[in-house]
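Colleague: One predicted model, sequence on top.
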Amino acid sequence: MAYIQGSPVDGLKQTVTRHLFLMGTVTVVLAGMMIAFSDDPMAELGPIVAITVVCAAIIGFVSFRSNPLALTMLFKKDRFKEAVVEEEAAIAHLETLSDHCYVFNNLTVELFRIDHLVISPWGIFVMGRVRKEGELRVEENLLHAGPALLDSLCTSTWRVCHLLNIVIRKGWSQEVMPVPVIVPHSQYPSRTKAVDGIMLVEAKHLAPFIETGRKETLSEELVDSIAAYILKRYTA
């Protein structure tokens, strides 16, 4: 059984509460400071409000960018429950990997969100989930779910792969390029196996995809070391 770190709702409520508190605190403090140092607060009320709103919006954007399920949890509770069921199913399948594998869920790496990160003797796998409903299709080498373009999901998945490749090269002097994987929505399995170098793998096939027929390319020591770094650097 693989080592599992994180779940769809681990710390999400605490994180959202903390970020909302931060937004409120920054808004009050910033507005208070500008009013205190203003010669004529009433005359400058418009700019003060505008600057305060922009700063709060930036904090909110960063918060929800790193926690994509947060908005769903706050405003679309039914869809949030469905999303949790989808992710828990994927985690259950990844849990069946061997004891030498590490699975990190809902991980943020330098503002890039990773749904699932697997570090194993067979390589490193960066996984993004399709939350949009609709049949998956490829048009002009771009992945769509129904009418929705999934370019952002594909791009961020590739970026995390390249970022981890740089981290490993600098930290361990080894060239390890993670495998980008997109996990389709369970109701809309993909007929396409790959797009732009990204593999499309259903949740129930994730464990066989990682283990079956692959050569062990990473030593146990390297797997443990990279996993320890991820655990300390991005989950502490």
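Modeller: Done, it's in.

Colleague: Going by C-alpha atoms from here, please, whenever you check contacts or count neighbours.
Modeller: Will do.

Colleague: Distance of the nearest residue to residue 97 once chain neighbours are set aside relative to residue 215?
Modeller: Leaving out its chain neighbours, the residue that sits closest to residue 97 by Cα to Cα, 6 or more residues apart in numbering is residue 2, at 5.1 Å. According to Cα to Cα, to the nearest Å, residue 2 and residue 215 sit 18 Å apart.

Colleague: And the two? Which one has more around it.
Modeller: Neighbour tally, residue 2 and residue 215, criterion other Cα atoms under 10 Å: the higher count belongs to residue 2, 17 against 10.

Colleague: Surely the more buried one and residue 93 touch.
Modeller: No. Using Cα atoms under 8 Å, residue 2 makes no contact with residue 93, being 10.1 Å away.

Colleague: about what we covered before: residues touching the residue nearest to residue 97, list them.
Modeller: 94, 95, 96, 97, 98, 99, 100, 101, 102, 103 (Cα atoms under 8 Å, 6 or more residues apart in numbering).

Colleague: part of a strand, is the last one?
Modeller: Yes. Residue 103 sits within a strand when classified using DSSP: H, G, I helix; E, B strand; the rest coil.

Colleague: next, the one to line up against it:
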Amino acid sequence: MAYIQGNPVDGLKQTVTRHLFLMVTVTVVLAGMMIVFSDDPMAEMATIAAITISCTAIIGFVSFRSNPLALTMLFNPARFKKAVGEEEAVIRQLETLSDRCYVFNNLTLELFRIDHLVISPWGLFVMGRVRKEGELELNNSILHAGGASLDSLCTNTWRICHLLNIVIRKGWSEEVMPSPVIVPHAGHPTQLTTVDGMDVINAEHLAAHIEKGREETIGEELVESVAAYILKRYTA
């Protein structure tokens, strides 16, 4: 069984709690400082309120952008429960990987959110899950789900791969380019196999895609070292 890091519910609840605490703290401290140092707080109240609200909104935008399920958890519990079930189904598939593999779920890497990251002797795999319902199809070379564009998902998945490649090159002087993988929505499996250099793999085939028929391209020491770095740097 693979090493699994990250729970779709507990991790998100902790993150949302921290971010809400940060938003409240920043709002109170910023407003308090401007009132204290203002010559006429009442006359400048509109300006103070505008600045405070703007700063809080920016923090909130960054928080919910990096945690797209947060709003769903807060305002649509039924939909959140369904989304968590879909994520747990993917994690159960990844759990079946060899114990030489490390799986990180709901990881934020320099403001880029990763649904699932697998570090293994067969390579690194960055997985982006399709949350929008609908059949997958290519339209003008852009992947869509039920008519909705998935360009942002695909672009961010590629960006994370390049970012990890840079991190490994600088830290270990090794050239390792992670493989981008798009995981279709559980209710809409697809016959598509690749799009724009990314593999499209249904959840039940993820373990086989990673392990079977592949040559080992990364040494055990590097696998463990990169996994330890990710664990310490981005999950602590």
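Modeller: Good, I have the coordinates. Everything quoted here is computed from the prediction, not taken from an experiment.

Colleague: TM value for the aligned chains?
Modeller: The TM-score (TM-score structural alignment, normalised by the length of structure 1) is 0.97; 236 aligned residues with a Cα RMSD of 1.0 Å.

Colleague: Stretch 12-22 of structure 2 vs structure 1 - mean distance after superposition?
Modeller: Stretch 12-22 of structure 2, aligned to structure 1 and superposed, deviates on average by 1.5 Å (mean Cα distance after the TM-score superposition for structure 1).

Colleague: and that stretch, how far from the chain's centre?
Modeller: Its chain's C-alpha centre and that of stretch 12-22 of structure 2 lie 16 Å apart, by Cα atoms, centre = their mean, to the nearest Å.

Colleague: before we move on, what about stretch 170-182 of structure 2?
Modeller: Relative to its chain's centre, stretch 170-182 of structure 2 lies at 17 Å (Cα atoms, centre = their mean).

Colleague: What segments of structure 1 are strands?
Modeller: Secondary structure of structure 1 by DSSP state E: the strands cover 3-5, 102-109, 112-120, 123-129, 136-139, 142-145, 148-149, 179-183, 194-195, 198-200.

Colleague: residues in structure 2 aligned with the last one?
Modeller: Under the alignment (TM-score structural alignment), strand 198-200 of structure 1 falls on residues 198-200 in structure 2.

Colleague: State whether residue 211 of structure 1 and residue 123 are indeed in contact, as I suppose.
Modeller: No. Taking contacts as Cα under 8 Å, residue 211 of structure 1 lies outside contact range of residue 123: 9.5 Å.

Colleague: who has more neighbours, these two?
Modeller: Per other Cα under 10 Å, whichever of residue 211 of structure 1 and residue 123 has more neighbours is residue 123, with 21 against 16.

Colleague: Show the contacting residues for that one.
Modeller: So residue 123 of structure 1 contacts 176, 178, 179, 216, 217, 218 (Cα under 8 Å, 6+ apart).

Colleague: And the helices in structure 1, which stretches?
Modeller: 12-36, 45-66, 69-75, 77-94, 151-172, 206-211, 220-234 (DSSP state H).

Colleague: Turn the ones you listed into JSON lines, including distance to residue 118 of structure 1.
Modeller: Converted to JSON lines, those look like this (distance: least, Cα to Cα, whole Å):
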{"stretch": "helix 12-36", "distance to residue 118 of structure 1": "21"}
{"stretch": "helix 45-66", "distance to residue 118 of structure 1": "19"}
{"stretch": "helix 69-75", "distance to residue 118 of structure 1": "21"}
{"stretch": "helix 77-94", "distance to residue 118 of structure 1": "8"}
{"stretch": "helix 151-172", "distance to residue 118 of structure 1": "12"}
{"stretch": "helix 206-211", "distance to residue 118 of structure 1": "9"}
{"stretch": "helix 220-234", "distance to residue 118 of structure 1": "9"}
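
Colleague: And the ones you listed: which comes nearest residue 107 of structure 1?
Modeller: helix 220-234 (7.2 Å; Cα to Cα).

Colleague: The closest one vs structure 2 - mean distance after superposition?
Modeller: Looks like 0.9 Å for helix 220-234 of structure 1 (mean Cα distance after the TM-score superposition for structure 1).

Colleague: what's the angle from that helix to strand 123-129?
Modeller: Inter-element angle recorded for helix 220-234 of structure 1 and strand 123-129: 40 degrees (by axes from the mean of the first three to the mean of the last three Cα atoms, to 10 degrees).

Colleague: residue range for helix 220-234 of structure 1 in structure 2?
Modeller: Counting by TM-score structural alignment, helix 220-234 of structure 1 sits on residues 220-234 of structure 2.

Colleague: do you know how far the residue nearest to residue 118 of structure 1 when sequence neighbours are not counted is from residue 228 of structure 1?
Modeller: Spatially, and ignoring its direct neighbours in sequence, residue 118 of structure 1 is nearest to residue 103 (4.6 Å; Cα to Cα, 6+ apart). Going from residue 103 of structure 1 to residue 228 of structure 1 by Cα to Cα gives 12 Å.

Colleague: Can you pick out the residue with more neighbours from the two?
Modeller: Between residue 103 of structure 1 and residue 228, counting by other Cα under 10 Å, residue 103 is the more crowded of the two (21 against 12).
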